[in-house]
Structure formats: C-alpha cells, structure tokens
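Enquirer: what follows is a predicted protein model with its sequence.
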Amino acid sequence: MIDDALLDILVCPDDRGPLLLVGEGRELYNPRLRRAYRVDDGIPVLLVDEARDVDDEEHARLTAQDRPADPR
C-alpha cells in the first residue's frame, strides 16, 4: 500500500493531474488519459512507457471503485 502522504503529492507524469489508487492499492489510475501505472511493493512506477491503456469497460470499473489521491 502507498502511504497517504505520498498519495497527496503524486501526479501523472504525462498530464500532471491527480491519480486514483485502485485495484487494492496495486495501481494508480489517470481517468483523464485512461492510463494505469503499476505499484511494485508499494513503489509507484510512474513511467509513461510502462503504463498500460485502459478500455471503456475497465475505466468504468476503476472509476466506480476509485480512491482519490487527495481525499480532502
């Protein structure tokens, strides 16, 4: 799991927008670009070349169970 303090400052490396913690903390998701970044052993891998694209069905699922990076 990623520490809440770290989530507060993480942004997408492509559009610099906030990310959602999804998949039981295994991924960070950018719903604007529909791009998911994996989290390895609690360490976000925020490399555009390592991200995966998300289709419409998965996008709907991820945004339904999202957790905003900044819950305030």
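Expert: Alright, I've got the coordinates. Numbers count the residues shown, from 1 in each chain.

Enquirer: drop to CA atoms for contacts and neighbour counts, all remaining ones
Expert: Fine.

Enquirer: next SSE after the lengthiest strand in the chain?
Expert: As assigned by DSSP state E, the longest strand anywhere in the chain is strand 35-40. For strand 35-40, the succeeding helix or strand toward the C-terminus, using DSSP states H and E, is strand 43-44.

Enquirer: one more structure, for comparison:
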Amino acid sequence: MKPDDPLLKILVCPLDKGPLTLLPADEALYNPRLRRLYPVVDGIPQLLPSSGVRVSDDEHTRLLGRAGPEPGTEV
C-alpha cells in the first residue's frame, strides 16, 4: 500500500470508525486514538477488529514520530 493510494481516504478503524495513518515502513495502518496497529499483508489491509494489536506507550511514541501529523490535522 502506498501513501498516495486513494483507498486510504475511505479506510477507517473497525472499532471507532476514525481515520487511520499509513506506516509504510512497518507495512501497517495505525489508529493513534485507540493505539491499535493493523497489518497490511501483500498490500491488503487486515481490518478485522481481531487483527489489530494494541501497542505499548513506548511503541505509540515511536509510531507517532514516524507517522507525522495525524490525518485530518494541518501542520
């Protein structure tokens, strides 16, 4: 999955229905509000609620640093 993929504009977290942040280096989509990481396998997002993994505080901080601004916010 690439950052300019139009699918990213309509993909949402299955739990809170909010936007997800693409983490290309990790091949994952991240929901910083719930701290859930969803894998992207062979270019296909795995967005079942059971596919998401809750991340630790340290991992959350690391992921936010890699992701840049949250979707829907301006810098």
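Expert: Nice, I can see it. The structure displayed is predicted, hence computed values, not measured ones.

Enquirer: re the thing from before, now the longest strand of the first structure on the second structure. Mean distance?
Expert: Superposed on the second structure, strand 35-40 of the first structure shows a mean distance to its aligned partners of 0.3 Å (mean C-alpha distance after the TM-score superposition for the first structure).

Enquirer: ok, residue 45 of the first structure - contacts?
Expert: By C-alpha atoms under 8 Å, 6 or more residues apart in numbering, the contact list for residue 45 of the first structure reads 37, 38, 39.

Enquirer: most surrounded residue in those residues?
Expert: In terms of neighbours by other C-alpha atoms under 10 Å, the contacts of residue 45 of the first structure top out with residue 37 at 24 neighbours.
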